[in-house]
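Asks: model this:
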Amino acid sequence: MTTADAFETPDLMLALPEIWLLAMACLVLVVDLFSKDRDHTPAFWLTQFALVSTAVITINLQWGVDATTFSGTYVADDFGTILKVAALGLGFLGFAYSRDYMRDRGLLTGEFYMLSLFAMLGMLVTISAHNLLTLYLGVELMSLCFYALVAMDRDSPRASEAAMKYFVLGALASGMLLYGMSMLYGTTGSLDLATIREAAATLEDNRILFLFGLVFMVVGVAFKFGAVPFHMWVPDVYHGAPTPVTLMIATASKVAAVGLFLRLIGEGLEPLIADWQQMIVILAVLSLLVGNTVALVQTNIKRMLAYSTFNHMGFILMGLLAGAPGGYGAAVFYAVTYAMTVAAAFGVVLLLSQKNFEADQLTDFKGLNERSPLYAFIMLLLMISLTGIPGTVGFYAKWLVLKATVEAGFVWLAVLAVAGAVVGAFYYLRIVRLMYFDKPEGAGPQPSGSGGFRAVLTLNGLAVLALGIFPGALVAICMAAFAP
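Replies: Down below sits the predicted model:
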């Protein structure tokens, strides 16, 4: 074996998005260290620049490419590009919405930006991982940063409790994921997903050990989705964490979870589709049932959105279990549009929150139309989109997933999902009733926030409306990413 055969020179340009984001995160850390600005303005603008520039680099270097580097441990392709740009865009929205909230509570620090950027880096590594070790490193980098972010408000017992639950249960899920990976390595002798896929296709010996590894990895992936029955952490973390951190966990991390599934299960274990489909069906059914029933009785909007997340994760899992390009494209479209819609919903919550006041009760939305017709209208758009009413982007997302599910032969599951969507209409449209038909208790919380915050939130809400009217371009992009 020659030296050239033994060592492959990595293509650093292919992995430039991750390298650039890492460099920018370190720059944010150093600049904030020497900055005297109490509002951490340089760190904010550098962070936003880092996210936008990374997205531009990703599109320019990785769209239309299908290549690996770093000895096959890193892959760049179209669907990875879509998920990366979506995660970076959601991070941009999260920072734009969070600045006033974090400053009013004394939580606006350089560490908030730095940890969030490293969490984004973990998402990007996860989405482009083509090796079990790289995949695990990306997942853990993202998770460890989120554990710290949830506990940022050290004076809040609720936040500390949420962070501890998240850490303990997350460590358990990571252990299961790692244990499953070790079984695959023990069976195949390789960490490379392409090699594992080839071994799974010709598997004869050690099939039981391979399937045990599959079970443990599905459990680890389900935890990252927050799918039932591995959902115990979700309501407490959504409720206890600072709302901007909740926004990022509820949006960008779900996009990364789709990437984790597609790399690990959809690609690496695709030959075992008959086995993992059965597990995903169970997760989807339980998520649809528990999410819709428990969300009905919530009075806190963060907990309501947490439980309703299970319903939406059930829809995403339905697209993924189809195991076909159409199902994968539908799942990616659903994840991206759902995350964008939920980001705007949390943006409205942050808009109404003020110093020493959290606008996280449903009653806080009473009479919002009288105080702010614009943001009541935006919240109306978001709620009907999450419900899946025709004419909204949520309807198209659900329709694509249901179509893929029926084509895969799971007609009964599609019927169950439609029934669940009808139940979901009750708790989403309840907020619409409160905004337009109920009188506020007292003056009610007034919309606050800077002009930039309001402008981004307005554009975010209108983007949900625009995608509901003209969904074709985004649908085509998501489907093209999985075209044979």
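Asks: from here on, contacts and neighbour counts on C-alpha atoms
Replies: Will do.
Asks: Quick check: buried residues in stretch 381-394?
Replies: 381-389, 391-394 (16 or more other Cα atoms under 10 Å).
Asks: could you dump the residues you listed to TSV with distance to residue 72 and secondary structure?
Replies: Below are those laid out as TSV (distance: Cα to Cα, whole Å; DSSP: H, G, I helix; E, B strand; the rest coil):
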residue	distance to residue 72	secondary structure
381	44	helix
382	41	helix
383	43	helix
384	44	helix
385	40	helix
386	39	helix
387	42	helix
388	40	coil
389	44	coil
391	43	coil
392	41	coil
393	37	helix
394	37	helix
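Asks: Report the distance from the host helix or strand of residue 33 to the chain centre.
Replies: In this assignment (DSSP states H and E), residue 33 forms part of helix 16-34. How far helix 16-34 lies from its chain's middle: 23 Å, per Cα atoms, centre = their mean, to the nearest Å.
Asks: So for it, what gets flagged as buried?
Replies: 16-18, 20-22, 24-25, 27-29, 31-32.
Asks: residue contacts, residue 49?
Replies: Residues counted as contacts of residue 49 (Cα atoms under 8 Å, 6 or more residues apart in numbering): none.
Asks: please give me the structure for this one as well, since I'd like to look at both together:
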Amino acid sequence: MTPTMPTAAELLPLLPELVLVGAAFALLMLDLFLDERRRVVTHALSIATLVIVAALIVAGVGGQGTVLNGMFVRDVAADVLKVVACVVSALAMVYAWPFLRERGLYKGEVPVLMLFAVAGMMLLISAGSLVMIYLGLEMLALCSYALVAIDRDSPLASEAAMKYFILGALASGMLLYGLSLIYGATGTLDLAQINAAAATVQQPMLLLTGMVFVVAGIAFKFGAAPFHMWLPDVYHGAPTPITLFIGSAPKLAAFGMAYRLLETGAGPLDDHWRVLIAGLAALSLVIGNLIALMQTNLKRLLAYSTISHVGFLFLGLAGGGPQGYAAAMFYAISYAIMSAAAFGAIIMLSRRGFEADRIDDYKGLNARNPWMAGLVLCIMASLAGVPPFLGFWAKLVVLRAALQGDMLWLAIVGIVFAVIGAFYYLRVIKVMYFDEPTGEVMVPRDNQPLQVVFGVNALVLFVLGIFWNPIMAWCQQAFGT
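Replies: So this is what the prediction gives:
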């Protein structure tokens, strides 16, 4: 079939992405004419851009469909993930402004890089072709590397950025090699055609080998064990708002990539890749939770807990089927909100010269600021999976998905390590409520809008824990269940 130039009407499903990229380029040019004092204009417009793009998607502007000869697919699943990615990214920008400004780290390229990273996420989520997957992935990755290195004077941040870049390049190479093997086995780059060819392919071993490399690439982008080497150092070394950004929204894009590659592309091979995903899930649960128990730095603790949460998300993927994918999507959304709140707490209590990233920094927080301690309690309880918080229902639905996918052993591993994992979250709560205050006085930021945003972010974990059904129904609708 000879490719034809799309008309403006045919490109309408791409409208949110076009608005986002156009705004990012416009803000890049605008920043050239703004001095340091007026940089808030660029930042505010970046947040407004993400809110507008999310509103366009919710309103269904442009409609759903496929464009660019099937390379770009806009469906319900894509719309759900994109809306949450835009909202969480806007939240990250709100947290970033005061933190980076007071440390002299705020540069005009920060919001622009974040916008281009979100554009990469959206392309990844809507990929209908191997080419689009790689394009979206590299767009997201290159922006993330630059954001981690934004504090050029910090040896810790520079080391984190180098590790992230080198290991990210290695993972991208593995993924690209896997994609090339899949193309060699099926003769097509289109995911729907790969799905059709997978059942009758002449060289199944070539296709399966490619799938192993693809799963390894997906595991790296998620931060699943044993491909997690970059994650603790990057989370610890990057400025906290950047950690918040790369630790929340990209997980939604990684889920979108996994769904497109594994189900849309390699659906007929699910007996093979589900076993690989189950093994990665079990390994992530074991390594993430056990190493997190030994951490004294809160950012590193949250990094290792991220590995364990990826293990839980993989329970849904390993379960397979529409229910499994809906459960994994619900977990990705829940974790993005919880992760933003957890790093938001560190930002709220930090100031220039005091990062508030050690667990001991939180000793006696309740005696000094009961309201702040209560909000951190909500976040830790949700991450631990304590009912009725959002994290409890997220864990419950992926465990049920694993059982429905005949993965009883994996569900048992999940339950055991959910109990073990609760210990290190409860340790933070214990330090806040039962230890005597020591060291510097923890004073939340005197920034009213940020206090409101953080309060809503933390309390929504409790509210959504009670009213979680609409989000789950939204996820189920995305996969026709």
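Asks: Tell me the one of the buried residues of helix 16-34 of structure 1 nearest residue 166 of structure 1?
Replies: The closest of these to residue 166 of structure 1 turns out to be residue 25 (Cα to Cα; 24.2 Å).
Asks: Give me the distance between stretch 441-449 of structure 2 and the centre of its chain.
Replies: That offset, for stretch 441-449 of structure 2, works out to 27 Å (Cα atoms, centre = their mean).
Asks: Pull out the buried residues from that stretch.
Replies: 442, 444.
Asks: What helix or strand is the alignment partner in structure 1 of residue 301 of structure 2 located in?
Replies: The alignment partner of residue 301 of structure 2 in structure 1, by TM-score structural alignment, is residue 304. Assessed by DSSP H and E, residue 304 of structure 1 sits inside helix 301-321.
Asks: Now that helix on structure 2. Mean distance?
Replies: In the superposition with structure 2, the average deviation recorded for helix 301-321 of structure 1 is 0.5 Å (mean Cα distance after the TM-score superposition for structure 1).
Asks: Determine the set of other helices and strands touching that helix.
Replies: helix 234-240, helix 273-295, helix 325-352, helix 393-407, helix 411-437 (3 or more Cα pairs under 8 Å, 6 or more residues apart in numbering; DSSP states H and E).
Asks: Quick check: what element follows the longest one along the chain?
Replies: Looking back up the chat, that one is helix 325-352 of structure 1. helix 368-371.
Asks: Burial check on the match of residue 301 of structure 2, number of neighbours?
Replies: 25 (other Cα atoms under 10 Å).
Asks: Next up, the contacts around it.
Replies: 295-296, 298.
Asks: Ok, residue 197 of structure 1 next?
Replies: Taking Cα under 8 Å, 6+ apart, one finds 267-271 in contact with residue 197 of structure 1.
Asks: what residue of structure 2 takes the place of it?
Replies: Counting by TM-score structural alignment, residue 197 of structure 1 corresponds to residue 195 in structure 2.
Asks: once you map the contacts of residue 197 of structure 1 onto structure 2, which are still in contact?
Replies: Using both residues aligned by TM-score structural alignment, their matches' Cα atoms under 8 Å, structure 2 keeps these contacts from these: 267-271.
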